[in-house]
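*Asks:* requesting a structural model of the entry that follows:
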Amino acid sequence: MSGAVLAQLIAQGVEEGAGLVTLRGIAEEAGELGATRALARLGLTDERAAGDMRELRDLLAAWRDAKTSAWKAVFGWVSAAVLAMLAVKLGFAELVQ
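*Replies:* Down below sits the predicted model:
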């Protein structure tokens, strides 16, 4: 998409005075043009872009799940170690084995 429609709307606003409809049109076209440019810069303008985004979201969700599981495991290990040290300190060494 080029900026031709946006330029035309701006010219119309300058010539006729910018009414509400013209201003809305300018805002919509500017938003559309900006979004199109941003997607193009990210390389997300081809037919595979939607699938790529779904795959990236799936990978991110898997990473978050793995990170959560890792923190839970670390917490479990630390808790077990603390309890074992406490048991040894209190004289319950036979329970630790």
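*Asks:* CA only for contacts and neighbour counts going forward, please
*Replies:* Fine.
*Asks:* can you pull out the strands in the protein?
*Replies:* In the chain, no strands are defined using DSSP state E.
*Asks:* how close does the residue nearest in space to the middle of it sit to residue 39?
*Replies:* Centrality entry for the chain: nearest residue to the mean C-alpha point is residue 57, 8.1 Å, by CA atoms, centre = their mean. Distance of residue 57 to residue 39, given as CA to CA, to the nearest Å: 16 Å.
*Asks:* next: residue 13.
*Replies:* 28 Å.
*Asks:* so what's residue 75 up against?
*Replies:* Not one residue lies near residue 75 by CA atoms under 8 Å, 6 or more residues apart in numbering.
*Asks:* another sequence for comparison is provided below:
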Amino acid sequence: MGTTMDGQVLAQLIAQGAERGADLVTLRAIAEEAGELGATRALARLGLSDERARGDVAELRELLAAWRDAKRSVWKAVAGWIARLFVALMLAGLAVKLGFAAWLK
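*Replies:* Predicted structure coming up:
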């Protein structure tokens, strides 16, 4: 990865294409090397070029999945409580309407 990181392979391929005309294989190699060089630079700028990066990203994904699960659980709990409150209010209203309070006296 050392030659790819500093762009020497890409420079050689471009020089080769300029010298003898760029055939399809050379163009594909240039595109592949350019893509790899760009991806390596982007990862380095993001701080994801070291050996721990894979583990860090995996851990972040686990944390994000846990956060999404927790968020989903909270919304389900809130919806459940709202439904229970609605049913309780409906029953209380029905009891008042039917005069249930008078039956208790």
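*Asks:* what TM-score do we get after superposing?
*Replies:* TM-score for the superposed pair, counting by TM-score structural alignment, normalised by the length of structure 1: 0.87. Supporting figures: 94 aligned residues with a CA RMSD of 1.7 Å.
*Asks:* returning to that earlier point: higher neighbour count, residue 13 and residue 39 of structure 1?
*Replies:* Neighbours per residue, other CA atoms under 10 Å: of residue 13 of structure 1 and residue 39, the larger number sits with residue 13, 17 against 13.
*Asks:* test my guess that the more buried one contacts residue 19.
*Replies:* Yes: with contact defined as CA atoms under 8 Å, residue 13 of structure 1 reaches residue 19; the gap is 7.2 Å.
*Asks:* look up how far residue 36 of structure 1 lies from the counterpart of residue 56 of structure 2 in structure 1.
*Replies:* Using TM-score structural alignment as the criterion, residue 56 of structure 2 maps onto residue 52 of structure 1. Separation of residue 52 of structure 1 from residue 36 of structure 1 (CA to CA) stands at 17 Å.
*Asks:* which one's more surrounded, those two?
*Replies:* Shown here are residue 52 of structure 1 and residue 36; by other CA under 10 Å, residue 36 has more neighbours (15 against 12).
*Asks:* distance between stretch 3-15 of structure 2 and the chain's centre?
*Replies:* Computed by CA atoms, centre = their mean, to the nearest Å, the chain-centroid distance of stretch 3-15 of structure 2 equals 32 Å.
*Asks:* ok, residues contacting that stretch?
*Replies:* Against stretch 3-15 of structure 2 from outside (CA under 8 Å, 6+ apart): 26, 29-30, 33-34, 36-37, 40-41.
*Asks:* can you select the buried ones from the residues you listed in PyMOL?
*Replies:* Typed into PyMOL, the line below selects the buried ones among the contacts of stretch 3-15 of structure 2, using 16 or more other CA atoms under 10 Å:
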select buried, resi 30+33+34+36+37+40+41
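*Asks:* and the helices in structure 2?
*Replies:* With DSSP state H, the ranges of helices along structure 2 come out as 2-5, 8-20, 24-45, 53-98, 100-104.
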